[in-house]
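[1] my questions concern the predicted model and sequence given below.
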Amino acid sequence: MLPRDERGEGNFSSMVGFVLLGFSDLPNFQGLLFGIFFLIYTFIIIGNGLIIVITRVDSDLQTPMYFFLANFSSLEICYVSVTVPRTLVSLWTQDRSISFLGCATQMCFFLILGATECFLLAVMAYDRYVAICDPLHYPLVMSQRVCVQLAVGSWVSGIPVQIGQTCQVFSLPFCGSNRVNHFFCDIPPMIKLACGDTSLNEMCVYIVAVLFAMIPFLWVLGSYIKIISTILKLPSTSSQFKAFSTCSSHLIVVILFFGPGTITYLRPKSNHSAGTDKMFSLFYIFLTPLSNPIIYSLRNKDVIAALKKLLPRKAGRGCQ
């Protein structure tokens, strides 16, 4: 366990740092977990990086849909990089200590990027809604300027609120154990370590979760209700299938992200367990970023065509 400052006990300022227990309850599987997480992390970086490259260099993909997809892939790379490298170091070295400032910084960036993902998924649903329900006005409504504004708004809107929430959590008195039963610094396990009354903090977590998760999710849900209603009115089965295929990839990612995330942050404190929190965290930290390049590569003919054009070009350069 990390030492405490001798200036005093029972005060958050006396906490030098924390210990992320992570998967220490599986001592015989540390090497296996490291290998699995490392491979997944590598695939996430390469897969999402490839999507960013092809959406930038292929002229056929210079559309709002792929502009937002490139933003989403960039976000996924940042999102996993906030938590996974630190987890890999812990698994490899068995050094699970993290400083007070390091823990607060990790949580802050994790929350900011999580809020960005919620907003960006809602924006992508709006893009599909306009494309399918109002195709004649699509170029005007989703102009380059509007797309940039929506993307920037998604990236920055959560910053002030999540910085405030992080400061609020780390202003709590941590006067007991400093052993965090998680593999990264998240709100539920940090609140569990706090002494005294944390009801205000829990209320703030619920409010922020509703604003940054439930409202975007309901927006996505409403968009897709209208989208499906419009698709069912299309005259031909082939048109319906094509419209469904352009939306299904995004919808799968939405379910994988919002489902576990909503359960984690909207459950009462009494229902939280370390094992369950870790399991749900694995979903939105690993599964969503991992599924993004797989879904958009295997289910998207435009992306596959762009990859086929890009790979021979790279191979040809390598032979010169």
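    Perfect, I can see it now.
[2] every contact and neighbour count from this point should use C-alpha atoms.
    Will do.
[3] tell me the buried residues in whichever strand or helix holds Y66?
    Assigned by DSSP states H and E, Y66 belongs to helix 64-93. For helix 64-93, burial by neighbour count (16 or more other Cα atoms under 10 Å) applies to 64-84, 86-88, 90-91.
[4] stretch 39-47 now?
    For stretch 39-47, the neighbour count (16+ other Cα under 10 Å) marks I40, Y41, F43, I44, I45, G47 as buried.
[5] again with stretch 215-232
    Buried residues in stretch 215-232, defined by neighbour count with 16+ other Cα under 10 Å: P216, F217, W219, V220, L221, S223, Y224, I227, I228, T230, I231.
[6] what does stretch 231-251 give?
    Buried-residue list, stretch 231-251, by 16+ other Cα under 10 Å: I231, Q240, A243, F244, T246, C247, S249, H250, L251.
[7] need those in CSV (columns: distance to Q144 and secondary structure).
    Converted to CSV, the buried residues of stretch 231-251 look like this (distance: Cα to Cα, whole Å; DSSP: H, G, I helix; E, B strand; the rest coil):
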residue, distance to Q144, secondary structure
I231, 26, helix
Q240, 27, helix
A243, 23, helix
F244, 25, helix
T246, 20, helix
C247, 21, helix
S249, 23, helix
H250, 21, helix
L251, 24, helix
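[8] then this one, side by side with the first:
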Amino acid sequence: MPPIIAIANLAKTYATGYHALKDVSLEIRQGEIFALLGPNGAGKTTLISIVCGIVTPSGGRVTVSGHDILDEPRAARRLIGLVPQELTTDAFETVRATVAFSRGLFGLRADPGRIEQVLRDLSLWEKRDARIMTLSGGMKRRVLIAKALAHEPRILFLDEPTAGVDVALRQDMWRLVRRLREQGVTIILTTHYIEEAEEMADRVGVIARGEIVLVEEKAELMRKLGKKELTLQLQAPLGGLPEALAAYPLALSPDGAALTYTYDTKAERTGITALLTDLAAAGIRFRDLQTRQSSLEDIFVDLVRERA
């Protein structure tokens, strides 16, 4: 199946000379949840804005379901729903009216049933006649999503969708995103909350300084780059590591009371078994042990630090 979004050699240079994007190539698969991670200023919002037709690229090509965003902007934009970071809705308008208006912007006929369903899905139906200015921050965020879904897009961009919202709303939005994916909607998510990507994404892309650093299946990324640690609490402190253990990537705590062994999944079985055998042979006993695996956040920080 061809990608629903194909980005080739995309570049954006502003009049100030700032290179926001540098030769970005990326393909988004139909029906996936793709998380785009990157620090502030990495180019995430610029990339989304170009695909959505808000910003004009300096070079490269973008197609949305086969429609070139420059040659067929209306056809491409019709397929996309965008949830921006900031609320851009008339504060004096009602919830139902502003969502219905968004549908009309795409030349679609009025469909009260569709609007009602969207508002109910987002727990906004009881607020349908409330003015935007009277809503809480979390409710305003829900309105943004409702506006993006009003015209039944095949692609949904969520640009920092849960920034500044509470945990309950964040979990509600996660459930909504999963339900949309089950309905065949492709989701592209940018976020500073790494746990969102870890919880929801099928694939992860990392962007830094306007360049794509990595694109990988989330599970494969965790397998390849995720490190594991085995920490042993020793029965008696050590003054230093015995020569017999020099071949192992071990770290001794400052007080000599704990040994930490860092390993990857390939070395998991043989490495731990051999280590425990050699510890016993060296007369080193432990009273407790614990393991820890790198999170997606650990991997992200390492990748960005390496690129910087």
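    Nice, thanks for sending it over. Computed from a prediction, not measured in an experiment: that's the story for all the values here.
[9] could I get the TM-score for this pair?
    For these two chains in superposition, a TM-score of 0.23 is obtained (TM-score structural alignment, normalised by the length of the second structure); 111 aligned residues with a Cα RMSD of 5.8 Å.
[10] hmm, back to that, among the buried residues of stretch 215-232 of the first structure, which lie within strands?
    Among those, no member is found in strands (DSSP state E).
[11] make TSV out of those and add distance to Q168 of the first structure.
    Shown next, in TSV, are these (distance: Cα to Cα, whole Å):
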residue	distance to Q168 of the first structure
P216	24
F217	25
W219	28
V220	30
L221	31
S223	34
Y224	36
I227	40
I228	42
T230	45
I231	46
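[12] let me know the closest of those to R56 of the first structure.
    Closest to R56 of the first structure out of these is V220 (26.1 Å), distances taken as Cα to Cα.
[13] picking up where we left off before, how far off centre is the helix holding Y66 of the first structure?
    8 Å (Cα atoms, centre = their mean, to the nearest Å).
[14] which ones are touching R178 of the second structure?
    Contacts for R178 of the second structure (Cα atoms under 8 Å, 6 or more residues apart in numbering) come out as M200.
[15] what about it, distance to E199 of the second structure?
    10 Å (Cα to Cα, to the nearest Å).
[16] can you check L10 of the second structure too?
    Applying Cα to Cα to L10 of the second structure and E199 of the second structure gives a distance of 29 Å.
[17] ok, these two, which is more surrounded?
    Shown here are L10 of the second structure and E199; by other Cα atoms under 10 Å, L10 has more neighbours (21 against 11).
[18] which residue, other than its chain neighbours, is closest to that one?
    With Cα to Cα, 6 or more residues apart in numbering as the criterion, L10 of the second structure has its nearest non-adjacent residue at 4.1 Å, and that residue is G60.
[19] buried residues, the helix or strand hosting the one you found. List them.
    Here G60 of the second structure sits within strand 59-64, counting by DSSP H and E. Across strand 59-64 of the second structure, burial judged by 16+ other Cα under 10 Å covers G59, R61, V62, T63, V64.
[20] likewise for stretch 263-277 of the second structure?
    Across stretch 263-277 of the second structure, burial judged by 16+ other Cα under 10 Å covers Y263, D264, G271, I272, L275.
[21] and those as CSV, adding distance to P73 of the second structure?
    Converted to CSV, these look like this (distance: Cα to Cα, whole Å):
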residue, distance to P73 of the second structure
Y263, 50
D264, 47
G271, 56
I272, 57
L275, 61
